[in-house]
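Student: sequence and computational prediction follow.
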Amino acid sequence: MAKLKCLLFGLLLSLCLCDAVKILAVFPVPSPSHGILGDNMVKHLLDGGHEVTYITPYVSKQPSHPKLRIVDVTDNTNFFSDKMLDVKQIMSGAMNLQDNEVLFEIMVNIARLTFENPNVQKLLKDRTYKFDVIIGEYMFTDLYSSLPAVLQCPFIWFSTIEPHSMILSLVDGPVNPAYYTGYLLPEIAPYSFSTRVRELWTLVKALYQNNAQFYAKEEEIYMKTLAPIVREQGRPVPNYNDLKYNASLLLGNTQVAIGSSIPLPQCYKHIGGYHIADPVKPLPEDLKKIMDNAKNGVIYFSMGSNLKSKDLPEDLKQGLLKVFGGLKQTVLWKFEEKLPGTPKNVHIVQWAPQQSILAHPNLVLFVTHGGLLSLTEAIHFAAPLIVIPVFADQFLNAKQAQHKGYAIKVDLSYHLHEDLKVALDKVLGDLPKYTARVQELSVAYHDSPMKPKEALNFWVNHVVKTKGSPHLKSVALQVPLYQRVYLDLLAIIFVALIVLLIVVKKILCLVMGKKNTKVKTN
């Protein structure tokens, strides 16, 4: 019996070792929400028995694990961090975080700093360690897709936001702007004629910027930081443009119940919600007591990890306190410092376990900035929303949530407290309707053959087992853009029409010429 147990243990161990793969996870963006996504992805990959090398600026938060190797890019926080976001400049419009060029400049410089980092250079030059697959975070730059030039293994994109034409162009093609462009122009289809024109113009402009303006800078960084390592390995340097379109898979931090249902390529896989703890951690005793005793329910207010409530204008903070104080519900406000003069029903929370708060049965409403993590958690725990978008994809998230019927969008402005009061009265006055709608979406979200963390591990394993999953790659990548939109056919039709007009004109001239000759003869 003991021998049989040893044999079975050895068999199980060998199976685990066979399935274990060596993964490089690249999450260098110094933003807390991106850190949450990277940390949880690494956790699930480690739980799946894999060996993970993790490029991250959040080294101090990483647990000790025998199969985890950390590559420190903390220096990225010196270039960009949430502390650089000035809420007053955002409210006045002086800081435009919707601008594609601004976002690209920030993210391409983060990628450059990552590639130039001595720790990353050391990793890339280490010939003793081989990877089976790379997972790179897409954030307004294509540069991370060039890593296979050095490491010679399949590459998987991970998109932190809703699918959009910039990322889909790398694995298939742009989405038809007649009904969707993603974060570029946050509108919900069906569009009016003028909106369709704006959507088309926005997409054409973004594609031009990406393939003309931005491409040259990315290629320059690639040739400076990665190409020399490839040459040291004794191999020819691959063309950067070829590397851009060579991803094996695109993992999306989305679920159809949350975003828009649009045509997606076979290589796009939904894993949104993998960051949510299962089971959710219990609330701290003080918060549990507050929420348990909230007879009229709890409203949770948080502007996320990047924007600080403490930085709001003083008049606005006092206005919000007055609005919250006039409610019968208990309000939990995530606020980064003590706030004097709070009403009895308002509780300031400097650190808030958001998932645990949303999971509490007395939670009736979540007031949020509209980040995709918060929206996913709201759907997961079936919490109605009021959304106050600030930048990037949050405007699209807010409009989609409102369109789906479980949220109201409110603009961030100097009269936020007035607009928020109107929204609160509307939602709380018809709370059963908003709650029922979000519960319907929550059922759709949870009704899936695999949990998000299981889907993550399955598809990463699939790419490795199938040697880059060439069967999932879209044939659209082999078809030039001018053929996809039939520009060649339009050119032929245009030329044919011109030729036809010329022929008709000449025939008419000949006929008219003969008539004139007859008249003169007579």
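Tutor: That came through fine.
Student: please make it C-alpha for all contacts and neighbour counts, starting now.
Tutor: Noted.
Student: what's the strand or helix carrying Glu220 packed up against?
Tutor: Under the criterion of DSSP states H and E, Glu220 resides in helix 214-225. Contacts defined by 3 or more C-alpha pairs under 8 Å, 6 or more residues apart in numbering; DSSP states H and E place helix 214-225 against helix 100-116.
Student: and the angle for the helix it packs on with helix 214-225?
Tutor: Counting by axes from the mean of the first three to the mean of the last three C-alpha atoms, to 10 degrees, helix 100-116 lies at 10 degrees to helix 214-225.
Student: buried ones in helix 100-116?
Tutor: Using 16 or more other C-alpha atoms under 10 Å as the test for burial, helix 100-116 gives 100-101, 103-104, 106-116.
Student: buried residues, the following helix or strand past the helix holding Glu220. List them.
Tutor: Downstream of helix 214-225, the next assigned helix or strand under DSSP H and E is helix 227-232. For helix 227-232, a neighbour-count test (16+ other C-alpha under 10 Å) marks 227, 229-230 as buried.
Student: alongside the first one, take a look at this:
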Amino acid sequence: MTIAEELAARNHSITYLTGFESTRERPNIREIYVPGVSLFTMITNTFNTSYFQMFKILLPELHKLCPNLLATQEFQSFHQEGGKFDLVISGLMSLDCFLPYVHTLQVPLVYVFPNMVQGSMDDVAGTPFFHSLGGSMVLSEQFPYSFKCRLIVTFHAEFAKFINVWYSLPKMERECKSRQLCPDGLPSLVELRINSSLFITNSVKTLETPTMPYTPTVVHAGGIHCRPPHPLPQELEEWVSGSGDAGFILFSLGSIVKPSDMPIQYRIVLAKVFGSLNQRVLWKWDEDSVSEVTLPPNVRLEKWLPQQDILGHPQLSLFMTHGGLLSLQEATYHGVPIIGFPLFADQYYNVGRAEGEGWGRLINWEDLSYDLLRNTIIEIINNNKMREEVQRRSVVMRDQPVPPGEWVTYWIEYVIRHRGAVHLRSPAVHMPCPKSLAPTGKKGSNVSECSLTTLAAPSLKGMFVTSGDSEMHKTMDQRCTVAGR
């Protein structure tokens, strides 16, 4: 929504299709609520579901989510209006079934990705990705990487591309066509997916570790939502100000995790540690009380909190977080050290980066204990080096030629002015074999990679024989034939 608001502020008329219902009216923005099933509603309890369990649950259903949105009355009504647009901005995650609609509009496509460019998407972004430098969303290990980690990063990136190109996208396309939601006679979703003009990534370029090369179509928008703090509500201000020189701690697990799903043993440890501290603790919780736990008097529960206003408060000592990227960007912007308790997706990677960069600590839930948590909190609060490092990063983050919102808006308008800005696009997106395994990016490495892909293909096909998905095998044969030209 932040990008939409930035464009609307420059008098662009925005039609915003969203899965989140809102009653707030914004100038120049028409919101169309498209009800659907969120990926996260399929996970009943994030505390008890591992990354690979999530993958197992979500993979069979991913190809249905997007067609289900196309089939809603809300989208069909919007589609029948036949509106004219200058450009389409779309999320990259599991929304590919909208691409035929974008293709019929004959307008430029801009992708938005909620994290750094990953090796699993260099074929879409058209930018080189070096597995020896870039990490993986499923790992907390940070640069410089061990050989084992580089192997895992490489496998994860190529396996994710394999699953997407040869399984998920063809299956989504068949689902759309079987329900008459996608017209025949158009290029495949795999082909349409690489036809983007801009790739907006939620990353601060000057804070990436290590630095990476990018093509001109990759635009960094990290911190676009960050802002200076506003005054707190009076009652809350009086409470946090009453913490005195000791300060206070903010503990929030974000907007997706349901805190009341937390196992009782974790609640007991947290409450016991909080009660032993000199600091007050502001705890975001989704119920009126923490069941089966007696909270100490220095702890205050709130169902909703103005997070950026709290992070910008001068008496805040520490931010305890789930490790969502937006939260960590806000912590960086306001110069607050963190303790991260990751649960899923990119949170392990995000918190691992903060720890590797020297302004945070990672605690796995299964390792949580009274001594570990209390010692970590005391270490960070008393460690001036960690606060100095995050405050240094805050200065770097803010030191940009223009604010991220203006930067992103400029490049979106640039694409409109130049009718897709085809001259900026990398030819790499049209190459049959990805170059991401090449340490130097030299052409010769493609030959060996194609050979490896060809050798691996029979084994990979055999792995999926039990699925009965012959269409996937056919797609794979076609892709391997093209790659061998």
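Tutor: Looks like it arrived, so ask away. Model, not experiment: these values are computed from the prediction.
Student: the helix holding Glu220 of structure 1: average distance to aligned residues in structure 2?
Tutor: Superposed on structure 2, helix 214-225 of structure 1 shows a mean distance of 3.1 Å to its aligned residues (mean C-alpha distance after the TM-score superposition for structure 1).
Student: ok, and what's touching that helix?
Tutor: Residues from elsewhere that reach helix 214-225 of structure 1 (C-alpha atoms under 8 Å, 6 or more residues apart in numbering): 104, 108, 112, 115-116, 141-143, 146, 240.
Student: so which strand or helix has the aligned residue in structure 2 for Leu316 of structure 1?
Tutor: Using TM-score structural alignment as the criterion, Leu316 of structure 1 maps onto Tyr266 of structure 2. Secondary structure from DSSP H and E places Tyr266 of structure 2 in helix 264-275.
Student: now that helix on structure 1. Mean distance?
Tutor: Helix 264-275 of structure 2 sits 1.4 Å off on average (mean C-alpha distance after the TM-score superposition for structure 1).
Student: other SSEs contacting the following helix or strand past that helix?
Tutor: Next along the chain after helix 264-275 of structure 2, taking DSSP H and E as the criterion, comes strand 280-284. Counting contacts by 3+ C-alpha pairs under 8 Å, 6+ apart, strand 280-284 of structure 2 packs against strand 248-252, strand 299-302.
Student: tell me the centre residue of structure 1?
Tutor: Ile161 (1.7 Å; C-alpha atoms, centre = their mean).
Student: so what's the alignment partner in structure 2 of it closest to, chain neighbours aside?
Tutor: Applying TM-score structural alignment, one finds that Ile161 of structure 1 aligns to Asn115 in structure 2. Spatial nearest neighbour of Asn115 of structure 2, chain neighbours left out: Asn202 (4.7 Å); criterion: C-alpha to C-alpha, 6 or more residues apart in numbering.
Student: one more: Ala160 of structure 2?
Tutor: Nearest to Ala160 of structure 2 is Ser120, by C-alpha to C-alpha, 6+ apart, at 5.8 Å.
Student: again with His347 of structure 1
Tutor: Leu332 (5.0 Å).
Student: kindly provide the distance from the alignment partner in structure 2 of the one you found to Ala331 of structure 2.
Tutor: The alignment partner of Leu332 of structure 1 in structure 2, by TM-score structural alignment, is Leu282. According to C-alpha to C-alpha, to the nearest Å, Leu282 of structure 2 and Ala331 of structure 2 sit 16 Å apart.
Student: any idea how many residues pack against Pro313 of structure 1?
Tutor: Residues near Pro313 of structure 1, counting by other C-alpha atoms under 10 Å, number 13.
Student: oh sorry, the question was meant for Thr2 of structure 2
Tutor: 11.
Student: was I right to think it contacts Ile224?
Tutor: Yes: counting by C-alpha atoms under 8 Å, Thr2 of structure 2 does reach Ile224; the two are 7.1 Å apart.
Student: overlap in contacts, these two.
Tutor: Common neighbours of Thr2 of structure 2 and Ile224 (C-alpha under 8 Å, 6+ apart) are Gly405.
Student: how about the helices in the stretch 101-250 of structure 1?
Tutor: 118-125, 148-151, 165-168, 193-208, 214-225, 227-232, 240-244 (DSSP state H, counting those that start in this stretch).
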